[in-house]
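Asker: got a predicted model here, sequence first, then my questions.
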Amino acid sequence: MRPTAPIPADPEAWNAYLAEGNAKQARKRVAADVLLQDAEGRILLVNPTYKPGWDLPGGMAEKNEPPEQTVARELGEELDLEITLGGLLVVDWVPPHGPWDDQIAFIFDGGTLTQAKISDLRPHDPELSDIALVTPEEARARLQGRIGRRFTAAMDALVTGRPAYLRDGVSVA
């Protein structure tokens, strides 16, 4: 027989009960990227040194870090770039793969970079070997697998004004 839960009127017992449940629940890894364009509609891509292929700027959240703060931190660390984020474009649940548990991946709209910001762009962190401004078509060719599918959904969300929910890069509509 399962013991009854304490009541919220007993804060110490209630918090202990909630902490026990929290300790048993799944922990999700969180990734947050940003879609940045120039005035010509070219997309900013980064080339990470720790994995093959090109990617959107962003990265993995630190413990208890909100996704939008992840993007701001990663842009600052890797590109010495500060921007104001627009809306959410994509949420993608990524199933376990390789040695990794599942994760939630976000893409935010970073808007349009000014020419002044673009002229100062370069990798500021050894995690990046290069950056590139490419057409959306070239971005689709460089972004492989689920990140490519996520990018396509983000571009569609810019047009429709509606964020996309994906499962492993595939729309769940």
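Answerer: It's in. Treat the numbers as computed from the prediction; the structure is a model and nothing was measured. Residues are numbered from 1 along each chain as shown.
Asker: okay, CA-based contacts and neighbour counts for the rest of this
Answerer: Noted.
Asker: which one is the most centrally placed residue in the chain nearest to, not counting chain neighbours?
Answerer: Taking C-alpha atoms, centre = their mean, the centroid of the chain lies closest to residue 32, which sits 1.6 Å from it. Nearest residue to residue 32, sequence neighbours excluded (C-alpha to C-alpha, 6 or more residues apart in numbering): residue 106, at 4.6 Å.
Asker: for stretch 123-132, buried residues please.
Answerer: 123, 124, 128, 131 (16 or more other C-alpha atoms under 10 Å).
Asker: for the last one, give me its contacts.
Answerer: For residue 131, the contact set (C-alpha atoms under 8 Å, 6 or more residues apart in numbering) comprises 44, 45, 46, 47, 122, 123.
Asker: the residue nearest to the centre of the chain should be in a helix, yeah?
Answerer: No - read with DSSP: H, G, I helix; E, B strand; the rest coil, residue 32 is strand and lies in no helix.
Asker: and it, how far from residue 71?
Answerer: Separation of residue 32 from residue 71 (C-alpha to C-alpha, to the nearest Å): 6 Å.
Asker: shared neighbours of the two, anything?
Answerer: Taking C-alpha under 8 Å, 6+ apart as the contact rule, residue 32 and residue 71 both touch 58, 59.
Asker: what about the residue nearest to residue 32, which SS state?
Answerer: Following three-state DSSP, we place residue 106 in the strand state.
Asker: show me the contacts for it.
Answerer: 30, 31, 32, 33, 67, 88, 89, 90, 91, 92.
Asker: residues contacting the first one?
Answerer: Okay, so that is residue 30. Contacts of residue 30 (C-alpha under 8 Å, 6+ apart): 60, 61, 67, 103, 104, 105, 106.
Asker: try this one next to it:
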Amino acid sequence: MRPTPADPAAWNAYLAEGNAKQARKRVAADVLLRDPVGRILAVNPTYKDGWDLPGGMVEANEPPHSAAVRELREELGLDVALRGLLVVDWVAPHGPWDDQISFIFDAGVTSVGGRLEPHDDELSEAAFLPASEVRGLVRDRLRRRLDAALLALDDGRTRYLHDGAPLW
């Protein structure tokens, strides 16, 4: 017989068992941060090939938007205020990795310009670059996500992607 909320201990044990069987998703949260002339902040990670947008992996029980803010503070010493959500991308399993949900948030425009000094060993460099240059430095999947983020920034409509491709 299935427990009911009338027996809180049994009910919580039942719910915990169901929770343990449900899928866990990896979640990444990046930002699109621009300088006053429209260049995009890009970072060069030390742990993988290609450049990236600033941000990173969400920790357990951490909201994605909080992770994006935390990652910029930890890696670059920047405090940003997010202005909205630009992209959600479901990334299919690849290599040794399960699927993932990736977010890109709009971090607006900052007066910090030029090159930034990374604050930890996860990044070798960070710079504000023209969008065309960033597109040439990032991997294909991120390039498609960046393009969608720029479109969302232009028309104010959040994009939902399936492995980098728009569904609608």
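Answerer: Looks like it arrived, so ask away. For clarity, every value in this text was computed on a predicted model and none was experimentally measured.
Asker: got a list of what the residue nearest to the centre of the first structure touches?
Answerer: Contacts of residue 32 of the first structure by C-alpha under 8 Å, 6+ apart are 58, 59, 60, 61, 67, 68, 70, 71, 105, 106, 107, 108.
Asker: how about residue 114 of the first structure?
Answerer: Contacts of residue 114 of the first structure (C-alpha under 8 Å, 6+ apart): 38, 39.
Asker: distance check, it against residue 81 of the first structure.
Answerer: From residue 114 of the first structure to residue 81 of the first structure the distance is 12 Å (C-alpha to C-alpha).
Asker: please apply the same query to residue 127 of the first structure.
Answerer: Residue 127 of the first structure sits 15 Å away from residue 81 of the first structure, going by C-alpha to C-alpha.
Asker: then residue 73 of the first structure?
Answerer: Distance from residue 73 of the first structure to residue 81 of the first structure, by C-alpha to C-alpha: 9 Å.
Asker: of these two, who's got more company?
Answerer: The residue with more neighbours, out of residue 73 of the first structure and residue 81, is residue 73; 20 against 17, by other C-alpha atoms under 10 Å.
Asker: secondary structure element holding that one?
Answerer: helix 67-79 (DSSP states H and E).
Asker: Provide the aligned range in the second structure for that helix.
Answerer: Counting by TM-score structural alignment, helix 67-79 of the first structure pairs with residues 64-76 of the second structure.
Asker: now that stretch: how far from the chain's centre is it?
Answerer: Centre-to-centre, stretch 64-76 of the second structure and its host chain are 10 Å apart (C-alpha atoms, centre = their mean, to the nearest Å).
Asker: quick one: it to the first structure mean distance?
Answerer: Mean deviation of stretch 64-76 of the second structure relative to the first structure after superposition (mean C-alpha distance after the TM-score superposition for the first structure): 0.8 Å.
Asker: mind checking how far the counterpart of residue 99 of the first structure in the second structure is from residue 115 of the second structure?
Answerer: Under the alignment (TM-score structural alignment), residue 99 of the first structure pairs with residue 96 of the second structure. The gap separating residue 96 of the second structure from residue 115 of the second structure is 34 Å, by C-alpha to C-alpha.
Asker: settle it for me: which of those two has more neighbours?
Answerer: residue 115 (14 against 6).
Asker: sticking with the closest residue to residue 84 of the second structure other than its chain neighbours, tell me its helix or strand.
Answerer: Closest residue to residue 84 of the second structure apart from its sequence neighbours, by C-alpha to C-alpha, 6+ apart: residue 106 at 5.3 Å. When secondary structure is defined by DSSP H and E, residue 106 of the second structure falls within strand 100-109.
Asker: now that strand, how far from the chain's geometric center?
Answerer: 5 Å.
Asker: distance from that strand to the first structure after superposition?
Answerer: So strand 100-109 of the second structure averages 0.3 Å relative to the first structure (mean C-alpha distance after the TM-score superposition for the first structure).
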